[in-house]
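# Predicted model follows, preceded by the sequence.
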Amino acid sequence: MPLYFFRIRNGRYSGASEQGIELPDHNAAWQELTSSCADMVGGICRKLGQDTQWEMELLDELRQPVFRICLVADSLAGSKPAAGKKRQPHSKRS
């Protein structure tokens, strides 16, 4: 079975997991990612700053992203992001 790894960008648990999980296919990998993310999102939202984002990715055996879930907190009331808090533009990142 293929081996998958989680990676979190931003926040307390930032970084890639060293221990992989075996899952039968991409569909099972997506289910695992969404389930894990759902378990964490409440705590993440309570601590997420304005104009920041949090990401959770599932990586394949070569540590390449297969899926990514992003939680974005944007200020829409005409305020500018605080210094050092500018959100990165959405692009392919490894």
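It's in.

# hey, let's count contacts and neighbours off CA atoms from now on
OK.

# Strands of this protein, residue ranges please.
For the chain, applying DSSP state E gives strands covering 3-9, 15-16, 21-22, 52-59, 65-73.

# Make CSV out of the ones you listed and add mean neighbour count and distance to G43.
Below are the strands of the chain laid out as CSV (neighbours: other Cα atoms under 10 Å; distance: least, Cα to Cα, whole Å):
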stretch, mean neighbour count, distance to G43
strand 3-9, 20, 14
strand 15-16, 15, 17
strand 21-22, 14, 23
strand 52-59, 21, 12
strand 65-73, 15, 12
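
# Could you save these as TSV and add columns showing distance to A28?
As requested, the strands of the chain are arranged in TSV below (distance: least, Cα to Cα, whole Å):
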stretch	distance to A28
strand 3-9	11
strand 15-16	19
strand 21-22	10
strand 52-59	11
strand 65-73	12
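
# alright, now check it against this:
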Amino acid sequence: MSSYFFKISHGKFAGVSDSAFDLVDRDAAWAEMTKVCGDMAASICRGLKPKSDWQMEFLDESRKPVFRIRLVAETLD
């Protein structure tokens, strides 16, 4: 088992989680990250401003990023 932590870059949940997620392997870590991010997606998108971005990282036990998901809002005019 390995421990992982969430890190969110913007918004009311910004920062690194205090609680670790103990997961079997990297596949389980990716599945957990996409599940949590998916659960938050609607709320994140409603609060996203033009020309901004939001990102979530999953950190390993040494707090090194393992995975990152980013949402980028761009204006194209």
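Nice, I can see it. Keep in mind it's a predicted model, so treat the numbers as computed, not measured.

# nearest to W30 of the first structure, of the strands of the first structure?
The stretch from the strands of the first structure with the least distance to W30 of the first structure (Cα to Cα) is strand 65-73; that distance is 7.1 Å.

# From the contact counts, what lies against that closest one?
Of the remaining helices and strands, those touching strand 65-73 of the first structure by 3 or more Cα pairs under 8 Å, 6 or more residues apart in numbering; DSSP states H and E are helix 26-47, strand 52-59.

# quick one: the last one to chain centroid distance?
Just to be clear, that refers to strand 52-59 of the first structure. For strand 52-59 of the first structure, the distance between its averaged C-alpha position and the chain's averaged C-alpha position is 1 Å (Cα atoms, centre = their mean, to the nearest Å).

# do the longest one as well
Per Cα atoms, centre = their mean, the displacement of helix 26-47 of the first structure from the mean C-alpha position of its chain is 9 Å.

# Tell me roughly how far it lies from the second structure on average.
Its matched residues in the second structure lie on average 0.3 Å from helix 26-47 of the first structure after superposition (mean Cα distance after the TM-score superposition for the first structure).

# That helix: which residues count as buried?
Taking 16 or more other Cα atoms under 10 Å as the neighbour-count basis, helix 26-47 of the first structure is seen to contain the buried residues A29, W30, E32, L33, T34, C37, I44.

# Quick check: the residue nearest the centre of the second structure vs S9 of the second structure, distance?
For the second structure, the residue whose C-alpha lies nearest the mean C-alpha position (Cα atoms, centre = their mean) is M56; its distance is 2.1 Å. Remark: distance between M56 of the second structure and S9 of the second structure (Cα to Cα, to the nearest Å) = 6 Å.

# rewinding a little: out of the helices and strands packed on strand 65-73 of the first structure, which comes closest to L3 of the first structure?
Using Cα to Cα as the measure, strand 52-59 is the one of these that comes nearest L3 of the first structure, at 8.7 Å.
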